[in-house]
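> Sequence below, structure please.
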Amino acid sequence: MRLDKFLKISRLIKRRTLAKEVADQGRITINGNQAKASTNVAVGDELIIKFGQKLVTIEVVTLKETVRKDEAEMLYNIIKEEKINA
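Prediction:
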């Protein structure tokens, strides 16, 4: 599954266009490698996403094409969240 689609379906980022912009700005890494919006995400991948002053590390648990809002958090586990002092 494409990275931008996974971020939208998991509701980590609300819109796919916004997910694409964040990826294109170089604010997402998958398993330590810089990711583009079109990068494939697989179960077990570790994503590090930079949201403003916060770094969020997640692990992909499962991939689904569609999920209900209350099930979206089951697609990933948050490993850690840390503040960035800029």
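
> rest of the way, CA atoms for contacts and neighbours
OK.

> where's R16 relative to A35, distance?
Using C-alpha to C-alpha, to the nearest Å, we find R16 at a distance of 15 Å from A35.

> Mind telling me what element the closest residue to A19 other than its chain neighbours is part of?
Of all residues not flanking A19 in the chain, D4 sits nearest, at 5.1 Å (C-alpha to C-alpha, 6 or more residues apart in numbering). Secondary structure from DSSP states H and E places D4 in helix 3-9.

> Let's see this one next, to set against the first:
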Amino acid sequence: MRLDKFLKISRLIKRRTLAKEVADQGRITINGKQAKASSNVAIGDELAIRFGQKLVTIEIAALRETVKKDEAQELYKVIKEEKIGN
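Alright, predicted model coming up:
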């Protein structure tokens, strides 16, 4: 599954176009490597996403084409959240 689609379905980022912009800005890594919006993700991959002053690291637990809002968090597991910057 494409990275931008996973981020939208998992509701980590609300819109796919926004997910593409974040990836194009170099703020997402997959298993330590720089990711593009078109990068493929698989179960067990570790994503690090920089949201402003926060770095969120998650592990992909499941991949589905569609998911209900209350089940979206089942697609990933938060490993750590840390503040970055000054």
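
> about what we covered before: would you confirm that the residue nearest to A19 of structure 1 contacts V41?
No - under the criterion of C-alpha atoms under 8 Å, D4 of structure 1 is not in contact with V41, lying 9.4 Å apart.

> Among the two, which residue is more densely surrounded?
More neighbours surround D4 than the other of D4 of structure 1 and V41, with 24 against 20 (other C-alpha atoms under 10 Å).

> Map that one across to structure 2 for me.
If you follow D4 of structure 1 across to structure 2 using TM-score structural alignment, you land on D4.

> how far away is that match from K83 of structure 2?
23 Å.

> what residues does stretch 68-80 of structure 2 touch?
Residues from elsewhere that reach stretch 68-80 of structure 2, judged by C-alpha atoms under 8 Å, 6 or more residues apart in numbering: I9, S10, R11, V56, T57, I58, E59, I60, A61, A62, L63, R64.

> Same list (these) but as CSV, adding neighbour count.
Output for these, formatted as CSV (neighbours: other C-alpha atoms under 10 Å):
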residue, neighbour count
I9, 22
S10, 23
R11, 16
V56, 16
T57, 19
I58, 20
E59, 20
I60, 19
A61, 15
A62, 16
L63, 17
R64, 11
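
> can you tell me which of those are in helices?
Among those, the members falling in helices (DSSP state H) are I9.

> So which of the contacts of stretch 68-80 of structure 2 sit within strands?
V56, T57, I58, E59, I60 (DSSP state E).
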